[in-house]
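In: Quick one, what's the 3D model for this:
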Amino acid sequence: MPSMPVGFWGDTEGDRYRDTYFDTYPGVWCHGDWVRFSAATGSCTVAGRSDATLNRGGVRLGTAEFYRVVEELPEVDDSLVVHLEDPVGSPGELLLFVALHDGSELDDALRKRIETVLRNALSPRHVPDSVIPVPVIPRNRTGKKLELPVKRLLLGAALSEAVSRDTLAEPTSLDPFTVLAAERQVQGWIGPA
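Out: The predicted model follows:
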């Protein structure tokens, strides 16, 4: 514990495997969970996925907190939140994507309710800079929301670099994010690293 996979099905050359686990620290396995080691006891605590925590202005925000609050609204079927850090140190940009219940519309009143419920239930730091409607929230085949691939796309990565369509529960679910990323790049909001 934790256990290290030895490869991915269909990845005969091992490229996806290396990109997933050895890209952060070349030659060193990085599994993506936060771990705390105790010098006093020699034990460790696995705290959970590092990509499921946002860091906005030095404050850690759990994505599950957002989902618990926003998805209680009757108009919202599903949601996904990402934080795009600013390399020069400003608070960055917090984007909340919502898949709405049939017949619901993301108008100014619903945006305001989403902002108010997040501010009241959580904190002012949880209020997103933008609330953006999408047809469906991208998930992998096991149901995990694809926060990190969406963030990578919005920061300028190509779809093929962010995730394999073969892993998506709905193969076209990332299409609106690739369109948004291209629009943002044209407007100068982001650029490839």
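In: Every contact and neighbour count from this point should use C-alpha atoms.
Out: OK.
In: correct me, but His83 touches Leu95?
Out: Yes - with contacts counted by C-alpha atoms under 8 Å, His83 reaches Leu95, the gap being 6.3 Å.
In: Looking at those two, which is more packed in?
Out: His83 (22 against 18; other C-alpha atoms under 10 Å).
In: Name the SS class of that one, please.
Out: Three-state call for His83 (DSSP: H, G, I helix; E, B strand; the rest coil): strand.
In: Return the residues in contact with it.
Out: Counting by C-alpha atoms under 8 Å, 6 or more residues apart in numbering, His83 touches 54-56, 92-95, 151.
In: Of these, which is the nearest to Arg18?
Out: Nearest to Arg18 out of those is Lys151 (C-alpha to C-alpha; 19.8 Å).
In: Cross-check the contact I'm expecting between the closest one and Val82.
Out: Yes - at 6.1 Å, Lys151 and Val82 qualify as touching, with contact defined as C-alpha under 8 Å.
In: Compare the two (neighbour count), which wins?
Out: Shown here are Lys151 and Val82; by other C-alpha under 10 Å, Val82 has more neighbours (24 against 21).
In: Before we compare anything, build this one as well:
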Amino acid sequence: MSPTRTTSLRQGAELALEDVRLGHHEGQPLPGTVRLRIAPGELVAVLGPSGCGKSTLLRTLAGLLPPLDGRVTQDGTPIDRPAADRALVFQENALLPWRSVRANVELPLAIRRSGRDERRSVADGWLERVGLAEHARKLPRQLSGGQRQRVQLARALAGRPRAVLMDEPFGALDPHTRAGM
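Out: Below you'll find the predicted structure:
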């Protein structure tokens, strides 16, 4: 057996913004342009005051908001729509209110057409990891804000994305839970 092993599953993704102007088409663009390269596996934190464009940057990288100018890529390929290998954990509650906690976590796997047993197993594993296994059958409205945030985190990670974009993912969590996450 060979000492090295190859896998068809690529880990990490290179994200790049080349002279990107950020903003919403109906609003005022953010000042200046952004030039940024994030290497696969690199952790990057974007800090700034409220309203400076952090969420806009993340939504652009996720493919939810097109840049006003410039080029946004993943591994050299333009980002022009959301993709399963990029997950965004929203700052606000973005759970589907009619789906149970488990079904919300299963969502990225259902989109990829994973089998029911696999979806349930992966979702239950992530719910256990975020301390919400006993809430799997509840609806999001039956959870606290911090619990809903942990469901969003579990959902993002359940799909095994190559890039995880998080917009203040621990803001709704108490200090003890935040440290555990």
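In: Post the TM-score for the overlay when you can.
Out: TM-score for the superposed chains, counting by TM-score structural alignment, normalised by the length of the second structure: 0.28, backed by 88 aligned residues with a C-alpha RMSD of 5.2 Å.
In: Can you name the next helix or strand after the longest helix anywhere in the first structure?
Out: What stands out as the longest helix in the first structure, according to DSSP state H, is helix 108-121. Following helix 108-121 of the first structure in sequence order, the next helix or strand is strand 130-133 (DSSP states H and E).
In: contact partners of that next one?
Out: 94-100, 106, 111.
In: rerun that using 7 Å as the cut-off
Out: The list of residues contacting strand 130-133 of the first structure from outside it, by C-alpha atoms under 7 Å, 6 or more residues apart in numbering, reads 94-99, 106, 111.
In: Among these, name the ones in strands.
Out: 94-99 (DSSP state E).
In: quick one: which of those residues has the most company?
Out: Val98 (24 neighbours).
In: Any buried residues in the strand or helix carrying Ala64 of the first structure, and which?
Out: Secondary structure from DSSP H and E places Ala64 of the first structure in helix 63-70. Using 16 or more other C-alpha atoms under 10 Å as the test for burial, helix 63-70 of the first structure gives 63, 66-67, 70.
In: helices and strands around that helix, which ones?
Out: strand 76-84 (3 or more C-alpha pairs under 7 Å, 6 or more residues apart in numbering; DSSP states H and E).
In: If you count neighbours, what's buried in the strand it packs on?
Out: 76-84.
In: so which pair among those is furthest apart in space?
Out: So, these by C-alpha to C-alpha: farthest apart are Asp77 and Leu84, at 23.6 Å.
In: Ala156 of the second structure: what's it in contact with?
Out: Per C-alpha under 7 Å, 6+ apart, neighbours of Ala156 of the second structure: 87-89.
In: List just the nearest of those residues to Leu165 of the second structure.
Out: Leu88 (4.6 Å).
In: thinking again about what came up before, if you look at the contacts of Ala156 of the second structure, which of them are in strands?
Out: With DSSP E as the criterion, strands contain 87-89 from among the contacts of Ala156 of the second structure.
In: With neighbour count and distance to Gly70 of the second structure added, can I get those residues in CSV?
Out: Formatted as CSV, these follow (neighbours: other C-alpha atoms under 10 Å; distance: C-alpha to C-alpha, whole Å):
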residue, neighbour count, distance to Gly70 of the second structure
Ala87, 24, 22
Leu88, 24, 21
Val89, 24, 24
